[in-house]
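Student: Whatever this is, show me its structure:
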Amino acid sequence: MTVIRDGVVLASAERGGRPSTPAHREQLADIDAAEDFLRAYHDAHPASGSLADRLAEVRAEIAGSGTYRHTAAELAYGARVALRDSGWCTSGVPWRRLKVRDLRGIRNAPAVAEECFEHLRSATHGGKIQPLVTVFAPDAPYRPGPRIWNEQVVRYAGYESADGTVLGDARYTGFTAAAQRLGWKPPTQRSKFDHLPLVVETASEGPQVFTLPRDVVHEVPLEHPELPWFVELGLRWHTVPLISNMRLLIGGISYPAAPFNTWFVGTEIGTRGLADENAYGVTRTVAARLGLDTRSERSLWRDRAIVEINRAVLFSFDSARVTVTDHHTEALHRLAWLRAGPRNGAHRPAFTLAKQAAHRARHGSPPCFEERAGRS
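Tutor: The predicted structure is shown next:
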């Protein structure tokens, strides 16, 4: 019998139902991936010692326990490469010097939440956003690591009323309702920009909710360089995109909680967050204030309104001296990255997003540690 949770094999049992001996366990660590990664690491760090000795050491660890432990230097290198290749590595990020917070000893939910908040404090850096990666305990045979439900540590609640209207971010109505079922209490006076709680789940504790301390969230009120009425819309956005539900894979080891941040691309806020009808949907309101003809799509009123929303985002972040980049700069950066040549290797370090994790971040389900048994 094999027990699988959240797509990860956690234990294997023989026909009698008892765990098998270490030599016959399901190996969580892929030895081929481990060896490929270690060769790549030693190629990049030729002064790091004997590759042959390290390979022998790792093979012995996997044979005995089903997994192995990265050195601090290996972990940092793997996380940096994964972020560089993730699609979230914005231009200007010094990935080779990226700070990696090694917190692999942390497994319990309250400590994970507190360190996520500390990550936010450090990353905010007075508006000069500091890219960081925090790595919590990995999955290991019979001992899964913690999971974070939220798509980003800072996200805004969406409250759906009986008539279908939404106050706040419509993308997160399901997550908001799920957080309330878990015990989260929204502010008495609800607003369009209430911070969702952080939800951390472990196999032993289940899902727990943690309210974000006010001091960890830095926000920028939005205004427009030429339209005085724009500030009357009461729009704002948080400054650090701390991605929290992606799994970090390095050399056959899976780190299910490894939150990371760079800085925002303006359109991630203006187009995807504020303008999108499935999020805040302010495009029509802005178009009306601009006096645009919204009766026909051929007038391109949406495009014109979205441009002004994005101008407001960039202007406001620049005025607040908060790091942000624009989508044209990022497009050129991405093209240059692609032209630099293919990144070969099936076992390269990577941040990945499982379908269930993506669903959980929007709808608050399914739980991470729901057992599914199947015959081995």
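Student: Please make it C-alpha for all contacts and neighbour counts, starting now.
Tutor: Will do.
Student: the helices in the stretch 101-250 of the chain, which residues?
Tutor: Per DSSP state H, counting those that start in this stretch, the stretch 101-250 of the chain carries helices over the ranges 109-124, 173-181.
Student: Put together TSV for those, with mean neighbour count on each row.
Tutor: Putting the helices of the stretch 101-250 of the chain into TSV (neighbours: other CA atoms under 10 Å) gives the following:
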stretch	mean neighbour count
helix 109-124	20
helix 173-181	20
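Student: Make CSV out of the ones you listed and add distance to Val282.
Tutor: Shown next, in CSV, are those (distance: least, CA to CA, whole Å):
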stretch, distance to Val282
helix 109-124, 27
helix 173-181, 17
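Student: wait, what's in contact with Val100?
Tutor: Val100 makes contact with Ala76, Ala79, Arg80, Leu132, Val133, Thr134, Val135 under the criterion CA atoms under 8 Å, 6 or more residues apart in numbering.
Student: could you redo the last one with a cut-off of 6 Å?
Tutor: Taking CA atoms under 6 Å, 6 or more residues apart in numbering as the contact definition, Val100 lies against Ala76, Leu132, Val133, Thr134.
Student: Could you dump these into a markdown table and include distance to Trp229 and neighbour count?
Tutor: Supplementary listing: the contacts of Val100 in a markdown table, determined by distance: CA to CA, whole Å; neighbours: other CA atoms under 10 Å:
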| residue | distance to Trp229 | neighbour count |
| --- | --- | --- |
| Ala76 | 47 | 21 |
| Leu132 | 37 | 23 |
| Val133 | 39 | 23 |
| Thr134 | 40 | 22 |
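Student: looking at the helices of the stretch 101-250 of the chain, which is closest to Arg360?
Tutor: helix 173-181 (7.5 Å; CA to CA).
Student: got a list of contacts for that closest one?
Tutor: Under the criterion CA under 6 Å, 6+ apart, external residues in contact with helix 173-181 comprise Ala157, Gly158, Tyr159, Arg362, His363, Gly364.
Student: Would you do the same for the sequence below? I want to compare the two.
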Amino acid sequence: MTVPGYRNVPAQEWDPAAPADPAEAEEFLRLCYTEVSRLGPVEPRLAVVRAQIAATGTYVHTTDELVWGARVAWRNASRCIGRLYWRSLTVLDRRRVHTADEIFRLLVRHLQVAGGGSAIRPVISIFAPARPGRPYARVWNEQLIRYAGYRTEEGVVGDPRYVPFTDAMRAMGWPGRGGPFDVLPIVVEVPGESPRLFELPEKAVVEVPIAHPELGWFERLGLRWHAVPAISNMRLRIGGVDYPLAPFNGWYMGTEIGARNLADPDRYNLLPVVAHGLGLDTSHEATLWRDRALVELNRAVLWSFHRAGMKISDHHTESERFLAHMRNEEKAGRPVPADWTWIVPPMSGGATPVFHRYYHEADQRPNFYLDSEAAALARGAGVRPALAAAPLAA
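Tutor: Take a look at the predicted model:
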């Protein structure tokens, strides 16, 4: 099967100059007004939208359409296991904001709304849509909170995934501090201006120190991770209208941190460190030292978040919740698009119920898309010599 966006099949490239597709707009509106019955009949709205597209190449969503479209985009996100709560998404309408300073201020506000207190809330901030053939605002960062990676003679300090992006930020004037958990600056690009760097204030970044319920030496590793995973470079598409700046977050599943971010060999690569602390035999793979270290690292992440009172989910619980979501959707007569390679957790996959079945693969819209240019900017590939002197804002 070759469905765009699945199993490394590239999604169709976005053409920012193309007008809104009237057929896609109609399909979205009919679905919206069917599921949200209080909106009334759809035909008068369709007439207005057709006229707007004919006159301007696009149309403007009402607040109700925007909120419903964003929530359904989460419902259709085939790589997300946590869709049971799609109706609870908090939608922040930021379409009237255009300056870099205001955008950054509202990104900080997003993190505060999402991570204020221990109850991590799913939130999306939707900024101005792209207009056919016109430049648009965007954020370069892959996520609003990520840690820098520094090249040194002894190897990488910090997150190796973000070494190129860190190099790009330093070329643009960010000094960095050289630590293993330095929060990267936010790059905001708006039409008519050079990209600008902004430092996130401490109050916007909630972090959890990582310790272990039984192993005292674990805390001395000095590990920590941020509590709000806010993806910031994916394009939201609702009814043929594209929103290039629409950062959104849920909450972490423990394995995202403990089995990927901290464990992957090309990330923090902590399994050998944990295995050494546990006194495991690492001389050959058959001792399963990696598996034993992986379990303790993931126990530490879950226990630390619970100790701090921060919301997090384990992969067994989240797998059960996803199947509950599928049952809910099947009762509603809706297919559930899912990418098996993302739905199955990266740890103990065969021990979770999501492993033992096939899934419906389809590009259902509204949805989120990662464009090749946005992906390149998040890798630090967007810096040009002319940008090297871009100012750093507080």
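Student: now, among the contacts of Val100 of structure 1, which is nearest to Gln27 of structure 1?
Tutor: Ala76 (23.5 Å).
Student: Alignment lookup: the closest one to structure 2.
Tutor: Counting by TM-score structural alignment, Ala76 of structure 1 corresponds to Val67 in structure 2.
Student: Roughly how far does its match sit from Phe218 of structure 2?
Tutor: 43 Å (CA to CA, to the nearest Å).
Student: Equivalent analysis for Arg109 of structure 2, please.
Tutor: 33 Å.
Student: and if you look at Asp182 of structure 2?
Tutor: Distance, Asp182 of structure 2 to Phe218 of structure 2, using CA to CA: 20 Å.
Student: just Lys331 of structure 2 next, same as before
Tutor: For Lys331 of structure 2 relative to Phe218 of structure 2 (CA to CA), the value is 46 Å.
Student: And the residue nearest the centre of structure 1?
Tutor: Ile243 (2.2 Å; CA atoms, centre = their mean).
Student: I'd say that one and Pro259 touch.
Tutor: Yes. At 5.4 Å, Ile243 of structure 1 counts as touching Pro259 under the criterion of CA atoms under 6 Å.
Student: helices or strands up against the longest helix along structure 2?
Tutor: Counting residues, the longest helix in structure 2 under DSSP state H turns out to be helix 289-308. When contacts are defined as 3 or more CA pairs under 6 Å, 6 or more residues apart in numbering; DSSP states H and E, helix 289-308 of structure 2 packs onto helix 271-278.
Student: hmm, try it at 8 Å
Tutor: Using 3 or more CA pairs under 8 Å, 6 or more residues apart in numbering; DSSP states H and E as the contact definition, the elements that helix 289-308 of structure 2 packs against are strand 207-209, helix 254-255, helix 271-278.
Student: all strands in the stretch 201-350 of structure 2, in order from the N-terminus.
Tutor: Across the stretch 201-350 of structure 2, reading from the start of the chain, the strands by DSSP state E, counting those that start in this stretch fall at 207-209, 224-226, 230-231, 235-238, 241-243, 248-249.
Student: Just put the ones you listed in CSV and tack on distance to Pro337 of structure 2.
Tutor: As requested, those are exported to CSV (distance: least, CA to CA, whole Å):
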stretch, distance to Pro337 of structure 2
strand 207-209, 33
strand 224-226, 29
strand 230-231, 20
strand 235-238, 16
strand 241-243, 21
strand 248-249, 19
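Student: out of these, deepest packed?
Tutor: Here the criterion is mean neighbour count by mean count of other CA atoms under 10 Å, and of the strands of the stretch 201-350 of structure 2 the winner is strand 248-249, at a mean of 26.
Student: Find me the equivalent region of that strand in structure 1.
Tutor: Matched against structure 1 by TM-score structural alignment, strand 248-249 of structure 2 falls on residues 260-261.
Student: re the thing from before, who's more crowded, Lys331 and Phe218 of structure 2?
Tutor: Phe218 (20 against 10; other CA atoms under 10 Å).
Student: What residue in structure 1 is paired with that one?
Tutor: Going residue by residue (TM-score structural alignment), Phe218 of structure 2 aligns to Phe230.
Student: Contacts only, for the aligned residue in structure 1 for Ile186 of structure 2.
Tutor: In structure 1, the residue paired with Ile186 of structure 2 according to TM-score structural alignment is Leu198. The contact partners of Leu198 of structure 1, taken as CA under 8 Å, 6+ apart, are Ala113, Ile148, Trp149, Asn150, Val153, Val209, Phe210, Thr211, Leu212.
Student: Look at the counterpart of Ala293 of structure 2 in structure 1 and say how many residues are nearby.
Tutor: When the structures are aligned by TM-score structural alignment, the residue of structure 1 matched to Ala293 of structure 2 is Ala305. By other CA under 10 Å, 22 other residues sit near Ala305 of structure 1.
Student: I am assuming Trp88 of structure 1 contacts Val265, so please confirm or correct that.
Tutor: No. Under the criterion of CA atoms under 8 Å, Trp88 of structure 1 is not in contact with Val265, lying 9.5 Å apart.
Student: The two - which one has more neighbours?
Tutor: Relative neighbour count places Val265 above the other of Trp88 of structure 1 and Val265, with 22 against 18, counting by other CA under 10 Å.
Student: Excluding chain neighbours, what is closest to the more buried one?
Tutor: Spatially, and ignoring its direct neighbours in sequence, Val265 of structure 1 is nearest to Thr325 (4.8 Å; CA to CA, 6 or more residues apart in numbering).
Student: Ser299 of structure 1 too?
Tutor: What sits nearest to Ser299 of structure 1 in space, not counting adjacent residues and going by CA to CA, 6+ apart, is Asp293, at 6.7 Å.
Student: separation between that neighbour and Pro228 of structure 1?
Tutor: Shown here: Asp293 of structure 1 relative to Pro228 of structure 1, a distance of 21 Å by CA to CA.
Student: Looking at the two, which is more packed in?
Tutor: Asp293 (14 against 9).
Student: What is the equivalent residue in structure 2 for that one?
Tutor: In structure 2, the position corresponding to Asp293 of structure 1 is occupied by Asp281, as judged by TM-score structural alignment.
Student: so its match makes contact with Thr287?
Tutor: Yes. Counting by CA under 8 Å, Asp281 of structure 2 does reach Thr287; the two are 6.6 Å apart.
Student: how close does the equivalent of Gly105 of structure 1 over in structure 2 get to Asp291 of structure 2?
Tutor: When the two structures are superposed using TM-score structural alignment, Gly105 of structure 1 falls opposite Arg96 in structure 2. Computed as CA to CA, the Arg96 of structure 2 to Asp291 of structure 2 distance reads 50 Å.
Student: which one of the two has more residues nearby?
Tutor: When neighbours are counted by other CA under 10 Å, Arg96 of structure 2 and Asp291 differ, and Asp291 comes out ahead with 15 against 10.
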